[in-house]
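Colleague: Below is the structure, and that's it, no one-letter string:
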């Protein structure tokens, strides 16, 4: 079968939006290494410094649900330029910030820019790439952003120890400029515009949902579950979600088209996508933590050990996408999920005694499976939708991804913290036990994903 060529400008548009998303993720993952330095410099606690990540995720989470309406109302190139400039402003503020308050302001502005740009790449792929190449390019898109979590800890460790934390932001400025120039040249408008109404109440309810959930889950390891800071915040978040669902039913054009969940297949795919992100973010916390606290290595060594797996996941994205284009979704998804379930089982069985070498190879197994699967699940979720529903479906998937960002790390860190609290110590043994309990939980999630995808992923029709 002859495959249509992808225009060079479409490649440029995908890479421009992908680079900006890459920069957003790499700041998030590399800044985690600098937390001890920031705590000393600004005289702040662990809970306060963690808002460097939480407030960034919060800004993205509130903006991403608006992406379908933004796409309908404004030209893609204009949205990209605004996102790029906002991100640059945020990076400059953070690079020069004399106080922690200004550092957080920069993170909010970066989050708004990332929240605008993140769905653009996948919208461009679904709208402008020939149908026979969509799977491959979705894999490439996930590869661009997927490299960042792998590179981030190593990049952060090297920069913080050799140049200082401000250089994490300064080094990215020329990369963001390249993204801006590529986008200005390559992004073209293919869809007609129509002014979509931005419902203020819906935006408020989205904000309440994410503020409650992110605040509640981030406090899981610091406060009792039955407390205002945890259960109270989560209940407030769930009330926000309930009000959003109620409000959406009364609108002709809601900011999130929740009626898509009437399809069992869409619901199963979205839930699976969400749970994969939870598992991946759980891994990203558990393994570096284990390497440092149990195996007694430095943060830089931990970053180097998990680095090959990140590259494996990134490389398998386009390969999985190409298989999807040739054979459909079912076979590559189930093969990838088999590797994921197997690796989670191995980690849950041996997590009391894991050497760095075992972690390296089993994590490669997981990330290879995840890289194969993730982009295909996204594509298989969006492919059946019509051209008006695709931006809405994309907004829902990206919103689920941000929510998983709040949940994945918080749940696994809380399980480890509970294990440490039960033994009244932060010893290597209590950390290893907490890691094992976390992996039992993540294994259950992986099995649920396999069952859902086995049931709801169809064979390719010839």
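Modeller: Received the coordinates, thanks. Note that this is a predicted model, so its numbers are computed, not measured.
Colleague: drop to CA atoms for contacts and neighbour counts, all remaining ones
Modeller: OK.
Colleague: Run through the neighbouring helices and strands of the strand or helix carrying residue 136.
Modeller: Residue 136 belongs to helix 134-162 when assigned by DSSP states H and E. Identification of packing neighbours for helix 134-162 by 3 or more C-alpha pairs under 8 Å, 6 or more residues apart in numbering; DSSP states H and E yields helix 8-31, helix 100-128, helix 166-170, helix 299-327, helix 356-382.
Colleague: Now do the closest residue to residue 44 other than its chain neighbours against residue 118, distance only.
Modeller: Leaving out its chain neighbours, the residue that sits closest to residue 44 by C-alpha to C-alpha, 6 or more residues apart in numbering is residue 38, at 7.7 Å. Residue 38 sits 28 Å away from residue 118, going by C-alpha to C-alpha, to the nearest Å.
Colleague: one more structure, for comparison:
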């Protein structure tokens, strides 16, 4: 007997709101510390490569946990997972806020990431279950707003907090918000998952952990070491081999931990690639621009946050429109506009990011770039997931979320690596230059690569087709 496509709950909108707000707080935490990295580096006497682990360590945890989420969703009820997610987030935030050393701060961040790693795939899976397909455009538009706005406004809000209260209060804010959401929001959650408690394949979990963990670790370490360093190439090779073995095992198991049959759907595969590129663009830019505005233009954290706010806010303006008109306009047109704007924004950054840049140029380039991002995330996700049958929703959500975390780690690590490379090239040619000029040159160097990635995304839109689902 065919299962109905929609699961009935008391309040679909209320349930979606609670999960989206929880995801927003978790994703806000993902990039909020970018604005406080220089302060943390000074407080704990660490360099930029070590401080970067506060972001990449968070992403590493998500990259390890999320592939297992398809299994977790079949073992525990929706309400149990929401409570566990909020609990991990609160405990991790408290540990980080009280951290007496960098090691304890990093442990707090990892526990925080466990909470977000449970919630993100759960959110996507629940939306696919409780809303009919003709409403998904609007709802996925709002989810796209959460996924892109939270990392984008994180540095803005964090900048104000760092300058007025100190970086520890970024975590205290998360504690307060999660406690309030837990007290008032959990009552809105109904159990929607089908609990089948499939057999736990330990080998699949081990291969998944080694594979995705090794891949993200190696990408993150590139920022500190060269590609020839054993820490980089050994973990990269081991990670790739483990992922290949994981894939082979999933296709040979009767009931796989993660059903990779989702990749037999061409629009899902293409949508996942486009989402990967979109997240790569977001998170590489999210770590670069605060460093540039503070280090090259010499603005305070609070002012740097305000400077980046218009570009970050453009997504909040465009996301509802894109979601509402998704079915009418179609994913192909929206994605083409999105990647074109992201490419143009990258080119504008190349011309504007100097040590003496006019503020309007930086703000204008940021607005164009993030306007493009608004047209990418939601259409790529929705068009891809719409092609999947209900029994593959949790697997599709897990795959997309896993690759988002890998994109985040890659974007952050590669951006820092290329920035350092650009600084070295500039200093070799201009040994008498100022530190502000060096930082500006390093940032500018990275945007040549970001423009190339946006161009690849633009070319991919030629192959997008509208998904028709009964």
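Modeller: Great, that's in hand. All values reported here derive from a predicted model rather than from experimental measurement.
Colleague: I'd like the TM-score for the two structures, please.
Modeller: The TM-score (TM-score structural alignment, normalised by the length of structure 1) is 0.91; 458 aligned residues with a C-alpha RMSD of 2.5 Å.
Colleague: hang on, the earlier thing: so for residue 38 and residue 118 of structure 1, which residue has more residues nearby?
Modeller: Neighbours were tallied for residue 38 of structure 1 and for residue 118 using other C-alpha atoms under 10 Å; the higher tally belongs to residue 118 (27 against 18).
Colleague: list the contacts for the aligned residue in structure 2 for that one?
Modeller: Superposed on structure 2 with TM-score structural alignment, residue 118 of structure 1 falls opposite residue 120. For residue 120 of structure 2, the contacting residues are 23, 401, by C-alpha atoms under 8 Å, 6 or more residues apart in numbering.
Colleague: give the contact list for residue 204 of structure 2.
Modeller: With contacts defined as C-alpha under 8 Å, 6+ apart, residue 204 of structure 2 is in contact with 246, 249-250, 257.
Colleague: Can you tell me the element the aligned residue in structure 1 for it falls in?
Modeller: Using TM-score structural alignment, the equivalent of residue 204 of structure 2 in structure 1 is residue 202. Using DSSP H and E, the element containing residue 202 of structure 1 is helix 200-218.
Colleague: so where in structure 2 does the helix or strand just after that helix end up aligned?
Modeller: Counting by DSSP H and E, the element after helix 200-218 of structure 1 in chain order, helix or strand, is helix 233-249. The aligned range for helix 233-249 of structure 1 in structure 2 is 235-251, by TM-score structural alignment.
Colleague: mean shift between the matching stretch and structure 1?
Modeller: For stretch 235-251 of structure 2, the mean distance to aligned residues of structure 1 following superposition is 1.9 Å (mean C-alpha distance after the TM-score superposition for structure 1).
Colleague: Once you drop chain neighbours, what's closest to the residue mapped onto residue 333 of structure 2 from structure 1?
Modeller: Using TM-score structural alignment as the criterion, residue 333 of structure 2 maps onto residue 331 of structure 1. With sequence-adjacent residues excluded and distances taken as C-alpha to C-alpha, 6+ apart, residue 331 of structure 1 is closest to residue 459, at 7.7 Å.
Colleague: what's that neighbour in contact with, if anything?
Modeller: 328-331.
Colleague: With structure 2 overlaid, how far apart is stretch 361-379 of structure 1 on average?
Modeller: Mean deviation for stretch 361-379 of structure 1: 1.4 Å (mean C-alpha distance after the TM-score superposition for structure 1).
Colleague: What residues of that stretch count as buried?
Modeller: 362-379 (16 or more other C-alpha atoms under 10 Å).
Colleague: now stretch 421-440 of structure 2
Modeller: Applying a neighbour-count criterion of 16+ other C-alpha under 10 Å, one finds 421-427, 436-440 buried in stretch 421-440 of structure 2.
Colleague: what about the spatially most central residue of structure 1, helix or strand, and which?
Modeller: Most central in structure 1 under C-alpha atoms, centre = their mean is residue 401, positioned 5.0 Å from the mean C-alpha point. Take DSSP H and E as the rule and residue 401 of structure 1 turns out to sit in helix 390-422.
Colleague: picking that back up, for the equivalent of the residue nearest to residue 44 of structure 1 over in structure 2, list the residues it contacts.
Modeller: Superposed on structure 2 with TM-score structural alignment, residue 38 of structure 1 falls opposite residue 40. Contact analysis of residue 40 of structure 2 by C-alpha under 8 Å, 6+ apart lists 46, 51, 167.
Colleague: any idea whether residue 40 of structure 2 is helix, strand or coil?
Modeller: helix (DSSP: H, G, I helix; E, B strand; the rest coil).
Colleague: what's the helix holding residue 401 of structure 1 packed up against?
Modeller: Looks like helix 390-422 of structure 1 contacts helix 51-63, helix 67-73, helix 100-128, helix 200-218, helix 264-293, helix 356-382, helix 428-456 (3+ C-alpha pairs under 8 Å, 6+ apart).
Colleague: Give me the mean distance between the fourth one and structure 2.
Modeller: Per the superposition on structure 2, helix 200-218 of structure 1 and its aligned residues are separated by 2.1 Å on average (mean C-alpha distance after the TM-score superposition for structure 1).
Colleague: quick one: buried residues of that helix?
Modeller: By neighbour count with 16+ other C-alpha under 10 Å, helix 200-218 of structure 1 contains the buried residues 202-203, 205-218.
Colleague: ok, those residues vs residue 184 of structure 1, which is closest?
Modeller: For these, the minimum distance to residue 184 of structure 1 (C-alpha to C-alpha) is 29.4 Å, reached by residue 203.
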